[in-house]
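**Q** just to be clear, the model below is a prediction. Sequence and coordinates:
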Amino acid sequence: MPMLNVNTNVPLDAVVISDILKDASKAIARLLSKPESKRNLAFPFDWIVYVMISIRHGVPMSMGGSEEPTAYAELISIGGLTPPNNKKISAAISEILEKKASIDPGRFYLKFTDVKEYTPESQFSNVVCMHALHQ
């Protein structure tokens, strides 16, 4: 389940937030070759696999000593985070934020975290999929 958390100092209205959520969800799904939403009956429990996007706006932030529009995001995913994909994802999300929130791509930072898929063998690992928390 890819999860993108975006923090920005730009105050956004509901329409812009909705547009960013939709565009970012589609971009993440496409670039990671994962569905935005699907039911998975193969797992021991019936659960939904989906892309999740979160936006916190109007957050007090500075970058390089300046409070001009900026954003920091973290993308967590089970697989798919390779250097070539990360470059494409960063470009896609920065383009969305530039168009929708007027954030210059040079004032956007994206952290990537690849997590391991949950398996019964990994249940005691420090880094496991967030699905493990729901079981």
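**A** Arrived safely.

**Q** only C-alpha atoms for contact and neighbour calcs from this point on.
**A** Fine.

**Q** which of the helices or strands spans residue 110?
**A** strand 108-115 (DSSP states H and E).

**Q** for comparison:
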Amino acid sequence: MPCLDISTNVKLDGINNIDSVFSELTKVVAAILGKPETFVMVLIKGSVALTFGGNKEPAAFAEIVSMGGIDSQVKRKLISSIGTTLQDKLSISPTRFILKVHDTTMFRNKSKL
């Protein structure tokens, strides 16, 4: 079950259709990871005290956790697609967005060693 957790300094109460942000991010994650949308969880925390590059212009930090299906090509697609969605929906430049990726199967496999 993939989980995308986003923290941003953007005020979400000023976003007209926040449901469309959740919907778009859910679709993006599901499509790239090859998982059903019904298994994708998306959390967005707005108005977070966050600076990037020493200023408070719109920025976001996100983490995605998934069991399997994440390689370097998938990481690039996730970064690009989530970044584009954040730019289109929340006016966050892709250059002011960081994504941390966790594949939980890596941790499970290491524990068997």
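**A** Looks like it came in fine. What you see is a predicted model, and the numbers here were worked out from it, not measured in a lab.

**Q** where in structure 2 does the strand holding residue 110 of structure 1 fall?
**A** Per TM-score structural alignment, the counterpart of strand 108-115 of structure 1 in structure 2 is residues 97-104.

**Q** same deal with stretch 57-65 of structure 1?
**A** Stretch 57-65 of structure 1 maps onto residues 46-54 of structure 2, going by TM-score structural alignment.

**Q** relative to the whole chain's centre, how far out is that stretch?
**A** Counting by Cα atoms, centre = their mean, to the nearest Å, stretch 46-54 of structure 2 is centred 16 Å from the centre of its parent chain.

**Q** got it, and stretch 60-74 of structure 2?
**A** That offset, for stretch 60-74 of structure 2, works out to 8 Å (Cα atoms, centre = their mean).

**Q** and if you look at stretch 101-110 of structure 2?
**A** 18 Å.

**Q** now do the buried residues in the strand holding residue 110 of structure 1.
**A** Buried positions in strand 108-115 of structure 1, judged by neighbour count with 16 or more other Cα atoms under 10 Å: 108, 110, 112, 114-115.

**Q** longest single helix anywhere in structure 2?
**A** helix 72-90 (DSSP state H).

**Q** on average, how far is it from the matching bit in structure 1?
**A** Following the fit onto structure 1, the mean deviation recorded for helix 72-90 of structure 2 is 0.5 Å by mean Cα distance after the TM-score superposition for structure 1.
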